[in-house]
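**Q** Fold the stuff below for me.
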Amino acid sequence: MTLFQVYARALRYLAKNKWRVGAVVVANIVLAVITIAEPILFGRIIDAISSGGTVTPVLILWAGFGVFNTVAYVLVSREADRLAHGRRASLLTEAFGRIISMPLAWHHTRGTSNALHTLLRAAESLFGLWLEFMRTHLATAVALVLLIPTAISMDWRLSLVLLVLSILYWIIGVTVMNRTKEGQASVENHYHTVFSHVSDAISNVSVLHSYNRIEAETLALKDYTKDLLAAQYPVLDWWALAGALNRTASTVSMGVILVIGTLLVQRGEIRVGDVVAFIGFANLLIGRLDLLRQFATQIFEARSKLEDFFALEDSVEERAEPADAADLGEVRGEVEFRDVSFGFANTTQGVHNVSFTARAGETVAIVGPTGAGKTTLINLLQRVYDPQEGKILIDGVDIGKVTRKSLRHSIATVFQDAGLLNRSISENIRLGREGASEEEIAKAAEAAAAAEFIETRLNGYETPVGERGNRLSGGERQRIAIARAILKNAPILVLDEATSALDVETEARVKTAIDRLRENRTTFIIAHRLSTVRDANKVIFLENGRVAEMGSYDELSESGGRFASLLKASGILTDDEAKDHTPSEAQPA
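**A** Model (predicted):
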């Protein structure tokens, strides 16, 4: 994108407040016109004084312009500040909502810290551009357009000096921007690296402490910041050179105006007041050109940040659900996978031609070695990813044609990682159903065997759980997650290693709660502990992303296949029990 395209798109975000923004911009244009009048009036005052004429009317008019200019500038700046701050807050909220609504696959690809950093840096850049647009950008452009013709009408010879000065500023600015374009883009990449390193380290601080990595990570950050500064310094050097050249051109131009003006006054071709006015014009022009240079620098520095943000916004729009996506509606719970395939880029992992049907109210256990595709299968059901081939149907409806919101309203999930927010216990459980009463939350906690430990806390259900639940034990976190699923009361239940963090005694209590929860619900259980799938109506054994075996627990344990071998390896199935088992009823893939 060109600088103009970047700037134009940045200003589009002000469209929601176009009338207020328009009023502020018009006011600034009026101020710019008044500013041009001031040097002319001052020149008239000097002429009146030198000729012995009446000074008072012109002096009063000049003073009036000055007072009006000051008061108006304060009021306009105040309104511009409020608009820019308000729009920044709105942008953060709007962009945040769009970003977190994106499919989880998008987040996995993009990276959470990258999206966060892009949003925050772009918000600050946009804020600066909006504020300066309303305060100075357009007013500066108007002042420059009016100033040169006004000066020419007074004396074309002195005006040439101002015109040459403007051209020099433009040449210097374009040259520096061309020289630093790649360097500024590199700077933004280094900023992303620094932010990503800090975010990654802080989110895994317990691991860093455990492995004594504090010093090593700090040194690594120091190296990243060195690389950042190595990319930043040459850019700063070029802009410093531009500032020096601009200042030199301004000083020389002022000197030339004085010399030419003096000669013209001595020859009687212009008055002293005209020279004074031109000096005022020169100062005004230099000030406006400096503002224009700062504006160009501001756009240039913001360019990479905003291009990243615009790409982020565009990707959100591309992945947004179609407007005609239907609502899933009431769900009985029959789930069918029909020749479903999905693969990850640059890997052989995924699932291939998976087909099965879970009738409403059935419990389906998905087992298999690590990397077999168990979690991928469940992620496809929840549309974390969309199948590359095949369909997934709920009650005969293709879930690819319904909204994710309505789909996930019908699915309650207990993850292996409890996934608690840094809020109170009560708020974490209430994520299951917004608006749930305290009594309903307490009942869900009791059903999940969580009430006992919650009530021992000083603040009970209002106890903060800490970041990712770090103030609770693993078993406590998991029981809160189960309570959350119980409260949601969805027709489809997904248990992703839901009891893996619990001790034997607590697991038995929670299993009782889960058994009650499974009643009249279609339940999918992902499990490494094969003993937890004994009650499943159907067991699906995945291997290398394919269905290797499928049948009931008893059928597969008697089949002598891979599932039976794992049961034997786990000590669940003894050699004596396995001797008489013959492959028969299990369904092959």
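
**Q** going forward, measure contacts and count neighbours with C-alpha atoms only.
**A** Will do.

**Q** how about the strands of the stretch 401-550 of the chain, start to end?
**A** 411-414, 492-496, 522-526, 538-543, 546-551 (DSSP state E, counting those that start in this stretch).

**Q** Show me what the first one is packed up against.
**A** Applying 3 or more C-alpha pairs under 8 Å, 6 or more residues apart in numbering; DSSP states H and E, we find strand 411-414 packed against helix 474-488, strand 492-496.

**Q** Likewise for the second one?
**A** When contacts are defined as 3+ C-alpha pairs under 8 Å, 6+ apart, strand 492-496 sits against strand 411-414, strand 522-526.

**Q** Dump those strands into a markdown table; add mean neighbour count and distance to Ile34 as well.
**A** Formatted as a markdown table, the helices and strands packed on strand 492-496 follow (neighbours: other C-alpha atoms under 10 Å; distance: least, C-alpha to C-alpha, whole Å):
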| stretch | mean neighbour count | distance to Ile34 |
| --- | --- | --- |
| strand 411-414 | 23 | 65 |
| strand 522-526 | 25 | 74 |
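
**Q** Turn these into TSV, columns for distance to Ala564.
**A** What follows is the helices and strands packed on strand 492-496, written out as TSV (distance: least, C-alpha to C-alpha, whole Å):
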stretch	distance to Ala564
strand 411-414	27
strand 522-526	17
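
**Q** circling back: so which of the helices and strands packed on strand 411-414 is the most packed in?
**A** helix 474-488 (a mean of 26; mean count of other C-alpha atoms under 10 Å).

**Q** got the angle between that helix and strand 492-496?
**A** For helix 474-488 against strand 492-496, the angle by axes from the mean of the first three to the mean of the last three C-alpha atoms, to 10 degrees is 170 degrees.

**Q** please give me the structure for this one as well, since I'd like to look at both together:
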Amino acid sequence: MSTDERDRDAPASKKPSDFRGSSRRLISSMRPDLPLISAVLALAVVSVGFSVVVPALLGRVTDLVASGLQGSGVDFTAIGRILTLAAAMVVLSALLTLIRGRLTARIALATAFRLREQATTKITRLPLGYFDRQPRGEVLSRVTNDIDNISQTLQQAVNRIVTSVLTLVGVLAMMFWISPLLTVVVILSVPASVLITMMIGKRAQPQFVRQWSATGRLNGHIEEMYTGHALVQVFGRQREALDTFDEHNQALYDSSFRAQFVSGVIEPALRFVGNLGYVLVAVIGGLGVISGSMTIGDVQAFIQYSQQFNQPISQIASMANLLQSGVASAERVFALLDAQEQDPDPIDAPTPAKVTGHVAFEDVSFRYEESTPLIEGLSLTVEPGQTVAIVGPTGAGKTTLVNLLMRFYEMTGGRITIDGVDISAMARADLRRDIGMVLQDTWLVGGTIAENIAYGVDHATREQIVEAAMATHVDRFVRTLPDGYDTVMDREGEGVSAGEKQLITIARAFLTEPPILILDEATSSVDTRTEVLIQHAMASLRTGRTSFVIAHRLSTIRDADVILVMESGRIVEQGDHETLLASGGAYARLYAAQFATSEVEPDLV
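**A** Predicted coordinates for the structure are as follows:
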């Protein structure tokens, strides 16, 4: 793995935060909603303009009352007109704010929608190695929790930031119009407010990054413990699982508390600075009334404006924790979107006209880590229709070999061809369409048994589904279920046994009728009687197909055309069952060891 890859895949808590860069990138992701954003800004200008004018109108009412009490009487008609105008502005401002809120929600949700699409599409382009290094819960947390947090941040913050900035500009203009001197007094508090916000915000941002990183680790642990719940119970590791959960939960609590506490200090600190300015405005304004340079209405309006002036600053400051939390989530999502992808498929990729199943490994080399070779100089030719069994100790490279054939990993040297076409020049979808694969770990989708069998074939008929099920002995247990093939299962396959789930995945592969089959310990979860039945079914279904069978139980691959014995990424022996036994080499030792064990402990085979 390169240094860049390690840096890119490092936990967010260990990377320096780029608040400005991530903020700009998040804003640029909203570009498709530019018309809606323009409408929000226009509505904000009008609604804020109405709300800014209202204090001046109320100040005018105060002046009319004061002058009326000192003169010939109060002009209630003029006061009524002004109050009616002020009330109309308040109502219109509220209505426009409501409309603006709905538009802002659409912008935020549309942005989250696009990010989810991009993240999901990105996941399909990431190499398998990325998921080897990242816990599934961590990846899920970025696609779900972090994007939800971004959406909430945009919904709450965008509206308030726009309103606060426009209010600040409008209020500042009105204050200058009333009294430049008092405006200077109020403005002098701004540098102190900005300095406080920057100092505290700088300390809060790393805490929010740690908070969302801790959330991802906690989700990863919960997902792991949930999927492996039975094994946790069997091996009595509940205490350790709970201790790990408590550790991650405490880390999340600590980082969240520090983030919220540090950012929460901003608003009261700014309120203190604002109150100092309020006192100065009241004293100087009172002196202005006494000297006759200001009216009571002007002072009243200015005091209201000074409060409105501090309010948007306080609002922006109070949103610091929300903004920093959202940007921390954005950094994590962008880290996923920036992860190194697998090499793109070539343009006009060649593909065999009709795959016969001739597979050739030519001097193939592969390593997960640059310094640790796994497969070196492996060569193998498989003729169409042959069944190739691959055996060997754990870590010998058996599964890696078929992963290279599927292009789940890219070779570091050599090449693999199918019917003479280099698979690295083929589109991955074309390659995998011609290969059926059954893994040791069963995977089902939420839906009916029929839908699971037909997962790899579009528009499969019920007759085709039943035929595949009968060939793989799925039909015999499906017909005992109340709803038969329409029995609904969840992703975990509740309601059927592990062996029956494995049979369903085998039926799924057989229904696709691929020219090449890969069976990776496909009968490991099946009882001995069912295994014998499946072996007979496989013998007929493999006719005319090239098959790669990875097996630990050597009794299941006696009829293979070629048996490859792998050790340390190399083929140390190859031949059929009888030939390899007669040679007395590695295969004979494996076979003798396995069946010597079976004589002592027959129940284990």
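
**Q** one step back: who wins for proximity to Ala63 of structure 1 among the strands of the stretch 401-550 of structure 1?
**A** When these are compared by C-alpha to C-alpha, strand 411-414 sits nearest Ala63 of structure 1, at 72.3 Å.

**Q** Which residue ranges of the stretch 351-500 of structure 1 form helices?
**A** With DSSP state H, counting those that start in this stretch, the ranges of helices along the stretch 351-500 of structure 1 come out as 374-381, 404-409, 425-430, 438-447, 451-455, 474-488.

**Q** out of those, nearest to Ala10 of structure 1?
**A** Ala10 of structure 1 lies closest, by C-alpha to C-alpha, to one member of the helices of the stretch 351-500 of structure 1: helix 404-409, at 30.6 Å.

**Q** In structure 2, what range does the closest one match?
**A** The aligned range for helix 404-409 of structure 1 in structure 2 is 428-433, by TM-score structural alignment.

**Q** Can you point out the buried residues in the matching stretch?
**A** For stretch 428-433 of structure 2, burial by neighbour count (16 or more other C-alpha atoms under 10 Å) applies to Arg428, Leu431, Arg432.

**Q** With stretch 196-206 of structure 1 instead?
**A** Within stretch 196-206 of structure 1, the residues that count as buried by 16+ other C-alpha under 10 Å are Ser196, His197, Ser199, Ala201.

**Q** could you dump those to JSON lines with distance to Leu104 of structure 1?
**A** Shown next, in JSON lines, are these (distance: C-alpha to C-alpha, whole Å):
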{"residue": "Ser196", "distance to Leu104 of structure 1": "19"}
{"residue": "His197", "distance to Leu104 of structure 1": "22"}
{"residue": "Ser199", "distance to Leu104 of structure 1": "19"}
{"residue": "Ala201", "distance to Leu104 of structure 1": "22"}
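
**Q** quick revisit: after superposition, how close is the match of helix 404-409 of structure 1 to structure 1?
**A** Compared with structure 1 after the fit, stretch 428-433 of structure 2 shows a mean deviation of 1.5 Å (mean C-alpha distance after the TM-score superposition for structure 1).

**Q** Do a quick rundown of the strands in structure 1.
**A** Taking DSSP state E to define them, one finds strands in structure 1 at 335-343, 350-358, 363-367, 389-394, 397-398, 411-414, 492-496, 522-526, 538-543, 546-551, 587-588.

**Q** These into CSV, with extra columns for distance to Leu567 of structure 1?
**A** What follows is the strands of structure 1, written out as CSV (distance: least, C-alpha to C-alpha, whole Å):
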stretch, distance to Leu567 of structure 1
strand 335-343, 26
strand 350-358, 23
strand 363-367, 11
strand 389-394, 30
strand 397-398, 35
strand 411-414, 25
strand 492-496, 20
strand 522-526, 16
strand 538-543, 12
strand 546-551, 14
strand 587-588, 18
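
**Q** Spit out the contact partners of the most centrally placed residue in structure 2.
**A** Geometric centre of structure 2, nearest residue: Val143, 2.1 Å, by C-alpha atoms, centre = their mean. Contact partners of Val143 of structure 2, counting by C-alpha atoms under 8 Å, 6 or more residues apart in numbering, are Arg116, Ala119, Thr120, Val333.

**Q** let's see 7 Å
**A** Shown in contact with Val143 of structure 2 (C-alpha atoms under 7 Å, 6 or more residues apart in numbering): Arg116, Ala119.

**Q** which helices and strands does the helix of greatest length in structure 2 pack with?
**A** Longest helix in structure 2 by number of residues (criterion: DSSP state H): helix 76-125. For helix 76-125 of structure 2, the elements it packs on are helix 34-70, helix 147-178, judged by 3 or more C-alpha pairs under 7 Å, 6 or more residues apart in numbering; DSSP states H and E.

**Q** from the middle of its chain, how far away would that helix be?
**A** 28 Å (C-alpha atoms, centre = their mean, to the nearest Å).

**Q** Can you check what angle separates that helix from helix 147-178?
**A** Going by the same axes, to 10 degrees, helix 76-125 of structure 2 is angled at 150 degrees with respect to helix 147-178.

**Q** do you know how far the aligned residue in structure 1 for Thr394 of structure 2 is from Thr376 of structure 1?
**A** When structure 1 is aligned by TM-score structural alignment, the residue opposite Thr394 of structure 2 is Thr370. As for Thr370 of structure 1, its distance to Thr376 of structure 1 is 11 Å (criterion: C-alpha to C-alpha, to the nearest Å).

**Q** Give me the more crowded residue out of the two.
**A** Per other C-alpha atoms under 10 Å, whichever of Thr370 of structure 1 and Thr376 has more neighbours is Thr376, with 20 against 12.
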